[in-house]
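Chemist: sequence and predicted structure, then a few things I'm wondering about:
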Amino acid sequence: MENLKAIQNRHGALPAYAWPGGYTIVYVTKKDEVLCAQCATHLRKTVAWYGTLDEGSPEECCLCSRPLFPSYGDPEGERILMAEGHGEREAEIMMEIYHDSLSLAWEQDRLRQALAWEATEEKVAVLRQRIANMASSLENRQHRLAEVREGREISWSEWQARA
């Protein structure tokens, strides 16, 4: 596909996100299989078209099984989650975990792109610190969810004292 040259970086790598906006890009083969940016870079001759994944269920790369999350989430999935009878607090924490995991995946891709584009050490260090902070926050939310599910919910001040 000739248009791929227009969007690749100087090293020939295809982007995982469209800029500006940061929308997830999916690459589709001639056999209608979805590829992530890394796999599409290596198999560019099989790419028939590409576009942004704005909304809906997450897709999965047919080669590496990497999840590709939609830019605006999965509104249908969020409604199902709320309707499954979870307690309000539990559903709220689950949504925070979902959005944190999307943000973390996005930052990890930004780091991979920065490394591929030979970014400055300072920029790479900032991205790595941001990823570490997000991973820690995600882990804390998962522990909080486990406590809520076990009926051991504690007050916000007690939770902050632990962290």
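Modeler: That came through, no problem. Numbers count the residues shown, from 1 in each chain.

Chemist: could you use CA atoms for every contact and neighbour count after this?
Modeler: Will do.

Chemist: what sits against residue 138?
Modeler: Residue 138 sits next to 97, 100-101 when contact means Cα atoms under 8 Å, 6 or more residues apart in numbering.

Chemist: the strands in this protein, which residues?
Modeler: All strands of the chain, identified by DSSP state E, fall at 17-18, 23-29, 34-35, 47-52, 59-60, 67-68.

Chemist: please work out which of those strands is packed deepest.
Modeler: strand 34-35 (a mean of 26; mean count of other Cα atoms under 10 Å).

Chemist: presented hereafter is structure B, for comparison with structure A:
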Amino acid sequence: MIDWKKRAPRALPFVSADAARGILPLERMATSTVADHGPGPASAPLAPTGAGGTAWGSREIRTMRVLATVHAPAQARQRVDAALVEWGYDARRRADVVLVVSELVSDAVRYPLAGHIDVRLDWHRGAVELTVTDACPAPPLCTEQRSGGGMLARVVLDECSARWSWSVSPLGRTVSASFAC
């Protein structure tokens, strides 16, 4: 049980209209150049074709936090799609990542005490690692073997991602999905 009286009040900074609705920006957390140990695939471009493309051999991480509301899946889809466009992903690969983030965030919203959902995109050498974390202590629906909402999420993960995994800790659960270039 939390003793609310012992917690110090926080000063609230200026809040934008998006932040007031629970949309925190998909921030550029880190951009660094990583030494390329050997040539990439013969067909791989030196940089994605999107605006402000990211160089081959570099790594970029984006994170976003959304409130666990009915609007969270749409907000996550929009922000993830915008990042993938910036990185130069083609429409088919973007659609796969956006569908998976929508399923994972939709699952996280079902937990009534979730509060917020963290989404992380890690781009490296054209491949994307998507991670969705929430406060739910139960395994995600995609781990269920029976028909229903969980089965759809599992099929989406199996068909759209190269591999996926999940874990549960005392702080919540995390589902990760990898997408090949």
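Modeler: It's in. These numbers come from a predicted model, not from an experiment.

Chemist: just give the TM-score of the two.
Modeler: With the length set by TM-score structural alignment, normalised by the length of structure 1, the two chains reach a TM-score of 0.36; 89 aligned residues with a Cα RMSD of 4.4 Å.

Chemist: export the contacts of residue 138 of structure 1 as CSV, with columns for distance to residue 159 of structure 1.
Modeler: Shown next, in CSV, are the contacts of residue 138 of structure 1 (distance: Cα to Cα, whole Å):
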residue, distance to residue 159 of structure 1
97, 17
100, 18
101, 21
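
Chemist: so which of those residues comes closest to residue 52 of structure 1?
Modeler: Within the contacts of residue 138 of structure 1, proximity to residue 52 of structure 1 (Cα to Cα) peaks at residue 101, which comes in at 19.2 Å.

Chemist: now do the spatially closest residue to that closest one that is not a sequence neighbour against residue 116 of structure 1, distance only.
Modeler: Once flanking residues are discounted, residue 101 of structure 1 sits nearest to residue 138: 7.0 Å by Cα to Cα, 6 or more residues apart in numbering. Separation of residue 138 of structure 1 from residue 116 of structure 1 (Cα to Cα, to the nearest Å) stands at 26 Å.

Chemist: which residues of structure 1 fall in helices?
Modeler: Ranges of helices in structure 1, per DSSP state H, are 4-7, 37-42, 75-83, 88-116, 121-149, 156-162.

Chemist: looking at those, which is nearest to residue 52 of structure 1?
Modeler: helix 37-42 (11.7 Å).

Chemist: how about the closest one: buried residues?
Modeler: 37-41 (16 or more other Cα atoms under 10 Å).

Chemist: now for it, which elements pack on it?
Modeler: In terms of contacts (3 or more Cα pairs under 8 Å, 6 or more residues apart in numbering; DSSP states H and E), helix 37-42 of structure 1 is packed against strand 23-29.

Chemist: mind listing what residue 123 of structure 1 touches?
Modeler: With Cα under 8 Å, 6+ apart, residue 123 of structure 1 has these contacts: residue 114.

Chemist: hmm, back to that, of the helices of structure 1, which stretch is the most buried?
Modeler: Highest mean neighbour count of the helices of structure 1: helix 37-42, a mean of 19 (counted as mean count of other Cα under 10 Å).
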